[in-house]
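1. What follows is a predicted protein model with its sequence.
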Amino acid sequence: MIRWMMARGFSRCTLAAAWIALVAVPLAPVVAEDATAVEGRLSATAKYLSSDELEGRGVGTKGLDLAADYIAEQFRTLGLKTELVDGGPFQTFEMTTGSELGSPNTLTFVGPGGEDGEPRKIELALDEQFTPLAIGGSGTFDLPLVFVGYGITGKDENYDDYEGIDVKDKAVVILRHEPQQANPHSVFNGTDHSEHAPFRRKVSNAFEHGAAAVIFCNDQFEVDKQLASLRKRWQVAVDEIAEASERFKKIEKPSADEWRAYENKIAHLCEDVGKYAEQLDEARDPLLPFRGAGPSASEGRSFPVLSCQRGVLDQIVKQAMGMSLAELEVEMDKGPTPRSAPLEGWRAVGETHVERHEVGVKNVVGVWEGEGPLADETIVIGAHYDHLGYGGSGSAAPGVHEIHNGADDNGSGTTVLIEVARDIVARGKLPRRIVFIAFTGEERGLVGSARYVREPLFPIDKTVAMLNLDMVGRLTDEKLIVHGTGTATEFDALVDRFGKDYGFDITKKPGGFGPSDHSSFYSAKVPVLFFFTGSHKDYHRPSDDFDKLNIPGMRRIAEMVAEIGVTLAKADTRPAYKEVQDMGEIARSGGDRPYFGSIPDFAGDEPGYALSGVAKGGPAARGGLQGGDTIVKFGDSKIGNLEDFDSALRKYKAGDKVPVTVKRDGDEVTLEVTLDPPR
């Protein structure tokens, strides 16, 4: 019948309406449950998931495991099949949560021989003259040294510390920050730091140029700035001693209490003077601490990254280049003009040991099997259950070490997921299988959903739709946002129908990509719907608490999503997948970067930038890239991970034709991509 209607010239909208009509038969009767009972159950679950006991459900916390166990028990109690992976409901894998400095760690600079012909050796003391950094990796090295100034390649600034310099398989010495820091008219964002200043950007740039190790050194401007600040505090403390002494001298006959107060005051101020004196001594040639450039390395590269005292490197630079570091910095400020050069005859010899902390994490899966000829087709309904733990990376309250309970993000979605499962199970068997998944690692980059798509328990090509619940706990004025309405021919009318039935003011977003787990499925060409009640001032803050949830709103969303799930499960045909031009938030270039049109695969664990998909009609797609590719070279830049790709992309402009080398099915393939203007 559908083929006949299409032959007669029916529009897509008419066809979609017919599809809805075909499945809009009365659903299996379900005894209506009192709303108060449902809301009581939702409230209890959401309250537990967002309690302090669960420690913000951060990766690596006991609370995340408690949440997983709770969800698994709920799935079992509902009657879902949970004997799925090694006899249980958990799809487990490892994630890196941090780094520790291992042992041994050594660094020796070996230079040209003296009059006796013996090579000069400068052996450095760990934590006194050098420190391995957590953003680097472990390795044994014996590498030629090259000074590359600030380690910047800035196309817009017409400045490149690597121009004409071969650093392949060498250790590069890099100054912190950038030239002209005191110049308000500097091309490097005036007196504010530019995008080229961060450590990770410099490390990525070095890696792209083929360097085998990075040695950071403080720049003179930063040293002078810190010294000036500390000297000011030291002088204030000294002046306070003098003032306290003068005030006390004016007391003709001090009492015992006045003497005691004066002695305590002077002792306290002397402690301050001593403390600032120690800090001044350290600030004259400081070392970065182990985590001073970041808590851990990015995936995809593991070469050593170290911090070294300026005084040590200054000796080497003077001997090899005939100028001190301070003199070179003055010269670089002119223009600015790079002054990079090999440090002839000098090598860095040593080893670093950085131990990565890995923890086991798990997706929680429960299955409601289908019956009949369509039982091998799957609908996934999911929500991520992890959050930010005690804050840190990703928190909108930087520097605050407090439990981020994540009641809305995403205690609400997880709670609604369990209720949707309860509702669907109560209806009895359906023609298609429904898989309920509580994803882990979403806050770390959609890691859990990406892992499932790469290692599905049921074939992705037989997965006909994915419904995602993320932040559905703050319904206000009946406004519900639904993403993905353009990812299947039938979805627009489907959402219109149920939105009206349940009294929601629906805002429809056609795109299938965005910052949540549905993106992983859409990149695998699965139609998706993502339900979301909107952001708010408590997003990613400790204040995202249970008492701000709209429990009745969550109940109604659960009822509607269950109805949509059942409708999809009972449809005669699977939803017709559509590619949508709109890439959503996750794949936009942003800023002034040219547009490439790729979707990251955050579960990729091989060196390079792994793609889960490409934007329809975008530069990557036009150039022949596809989901499953891993970019290992972009232009002349070596690519180890997403950060390296981002750094390399910034070196080009719209209209540039860039050779891109990818790994595809074990082979390397080079394609040409013409970049689009920023979006």
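-> Arrived safely, thanks for sending.
2. Only C-alpha atoms from now on, for both contacts and neighbour counts.
-> Will do.
3. Show the end-to-end separation of stretch 95-107, please.
-> Counting by Cα to Cα, to the nearest Å, you get 30 Å between the two ends of stretch 95-107.
4. Can you give the contact residues for it?
-> Residues from elsewhere that reach stretch 95-107 (Cα atoms under 8 Å, 6 or more residues apart in numbering): 59-60, 123-126, 130, 132, 134, 290, 295-296, 348-361.
5. Which strands and helices lie in contact with the longest helix along the chain?
-> Longest helix in the chain by number of residues (criterion: DSSP state H): helix 220-249. Of the remaining helices and strands, those touching helix 220-249 by 3 or more Cα pairs under 8 Å, 6 or more residues apart in numbering; DSSP states H and E are helix 256-283.
6. Second structure follows, compare the two:
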Amino acid sequence: MGNPPMKDVKTLRRLLALLILSAIFVFPSVATRADDEKALRITPKAFLDHIKILSSDKYEGRDTGSKGQKLAAKYIAGKLKDWGVPPAGDNGSYFQKFPYSGNRDIVGKPVLKARNGRSTFRMKYARNFTPMTCSADADIKKVPVVFAGYGVDAPDKNYNDYTGIDVKDKFVIIMRKTPWPRDRRSRHAYFRTKLEVAKKHGVGGVIFVSNPKSGAAELNTLRKNADRKRMPFPVFYITGKAANRLLSRDKQTLEKLESKIIDSGKPASFPLKRTTIDAKVKLKEKGVGTENVVAIIKGSDKSSGNEHIIMGAHYDHIGVGSSKGKAKIVYHGADDNASGSSGLLVIARAISDMNKKPKRTIVFVWFTGEEKGFLGSIHYTENPALPLKDAVLMINMDMLGRSKDGYLWIGGADTGKDLRPVLEELADASGLDVRLTGSAGGSSDQVPFNRKNVPNLFFNSGMHKDLHRTTDTVDKINAEDGARIVNLALDVAIAVADGGKKHEFNKTESGRGSRVFMGLAGMEQVEKGLQITGVVPHSPAEKAGLEKDDIIISINDKEIKTNRDLYGCLRGKKPGDVLKMVVIRDGKEEKISLKLDKR
């Protein structure tokens, strides 16, 4: 008879997985679910259609509180109404509204000018600097300047960038991140923490700077961060090149100062000689408010009470910016996160179309304000449609559209007791290259639910160079794999909704579970291997000589094509072990030895 066609094999694998799970979780019969097979299978076209719309120019990048965000909310609510999915927002509507006044417009032309003796450096708005929307209004001149390292005051780590310097009523230049490259999730890295510390020390203004190579492209994104609370002093963000020009009179560079701090573990703060700053900025409050979109499909088993699954995705992005010769450029956010929003829409429709609904209730939430610090998900966890104590699982979908070779990361597999077996069976049947990690890692809307002790999963198809850039467009969406990822999320939701047991919350450590540290800030799958999109300063990767845009093709004589290949090479490794790597750099192969460090 020969080998069966691949399609039939996948079908058999899926049916086998469902049979196994039904024995464990008391599913309805496979025959019953087979009646809904047409409704349950989401097509690439259905997945792509909503992404095209939500990422189009009409929605202007869907910045929180903007006209585009509100249009997107209406679009989502309109589709739910057309499909007969009941609302679960305020007063019988789909919208869960809450105050938001963080959006502020710049009035007039801001000024940031440095003076040093007879020399003047007039920075250009949107090219060298931008005010941040947490800034106070100001019109000040000849303010002294102090370089204050990372702006960290951390008694718990015996580190203080403000020790030995006078910053009273002066501008401080502060680098992003922390002096501890491996501690990227530290609260000391947050804008808000740095600003509150600066306020405590009585500064007259803050000038943030990223890495030495940072340019104008990131100014629009960063302008809108840390913007929920206005500070009592002006706050600006400048490029790395602009910062180096300010430091040049003191014969310093960001690179030198960063290396000195990290290598020594000690601050390197100092006052800039004879340099003063003139600054002018005025911001206008919008006070527009914002809204989550919430819908609900009641469970078919009344005995389950309020037990429910929450499925979520943020639909906001970062809006619009400006560029040379253009009045406005749109940050489309096709993958981040029109893809997750679309996935949630088609899942809601699929479940609504089912002849027999899942046993437990399913709540759908499209979150606003994720890019501003999980505003929508925080608001929902404080004002849930159903009590969170009855939430069996939260599934968050963020960036599902750029999978390479079927890659999918699902974080949080161990946040619910006995949840991992469900995921393993369904992941195997999906045909996707799924990597499960136990922790509730990832920086997205599952985080507030994890804090509330709700078991949670984070579906993500991987990072890429277009994140928060105008190049995150619909033409780059992998709709085939995206639809398979959405179908898997749907299968998981139904499996848990129909399961006989409730998965009790397990607290897990943050991170992705690896005991060793390489120092790769990002990777992207390309034809020849894994391309490095960033290297953590002073990490094992940097010390080994790895560079941005290097393509890893083998490790310890094992071919590297996918993220899973890389993680497989790290499995069982200990700090101090050496990886023998081959990379392609400028078209030529190079051999690299990397000594792993402790995470």
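-> Looks like it came in fine. Here the structure is a predicted model, which means the values were calculated and not measured.
7. List the TM-score for the superposed pair.
-> In this superposition the chains share a TM-score of 0.58, using TM-score structural alignment, normalised by the length of the second structure; 413 aligned residues with a Cα RMSD of 4.9 Å.
8. what stretch of the second structure does the longest helix of the first structure fall on?
-> Across the second structure, nothing matches helix 220-249 of the first structure (TM-score structural alignment).
9. and that helix, which residues are buried?
-> Applying a neighbour-count criterion of 16 or more other Cα atoms under 10 Å, the buried positions in helix 220-249 of the first structure are Q220, F221, Q226, L227, L230, R231, R233, W234, A237, I241.
10. ok so P144 of the second structure is a helix residue?
-> No: applying DSSP: H, G, I helix; E, B strand; the rest coil, one finds P144 of the second structure to be strand, outside a helix.
11. Against R574 of the first structure, how distant is the nearest residue to Y162 of the first structure once chain neighbours are set aside?
-> Spatial nearest neighbour of Y162 of the first structure, chain neighbours left out: V148 (6.4 Å); criterion: Cα to Cα, 6 or more residues apart in numbering. Relative to R574 of the first structure, V148 of the first structure is positioned 58 Å away (Cα to Cα).
12. corresponding residue for L529 of the first structure in the second structure?
-> That one, L529 of the first structure, aligns with L457 by TM-score structural alignment.
13. separation between that match and L80 of the second structure?
-> From L457 of the second structure to L80 of the second structure the distance is 24 Å (Cα to Cα).
14. the more surrounded of those two?
-> Using other Cα atoms under 10 Å as the criterion, L457 of the second structure and L80 rank with L457 on top: 33 against 23.
15. show me the contacts for that one.
-> So L457 of the second structure contacts L393, M394, I395, N396, I410, G411, G412, A413, T415, A440, Q446 (Cα under 8 Å, 6+ apart).
16. Could you check how many residues crowd around the third one?
-> When you say that, I think you mean I395 of the second structure. I395 of the second structure has 26 neighbouring residues, counting by other Cα under 10 Å.
17. Moving along the chain from the lengthiest strand in the first structure, name the first helix or strand you hit.
-> If each strand of the first structure is counted by residues according to DSSP state E, the longest one is strand 354-368. Next helix or strand after strand 354-368 of the first structure toward the C-terminus (DSSP states H and E): strand 378-384.
18. Give the ChimeraX command for selecting the buried subset of the contacts of stretch 95-107 of the first structure.
-> Here is the ChimeraX command that selects only those of the contacts of stretch 95-107 of the first structure that count as buried (16+ other Cα under 10 Å):
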select :59,60,124,130,132,134,290,295,296,348,349,350,351,352,353,354,355,356,361
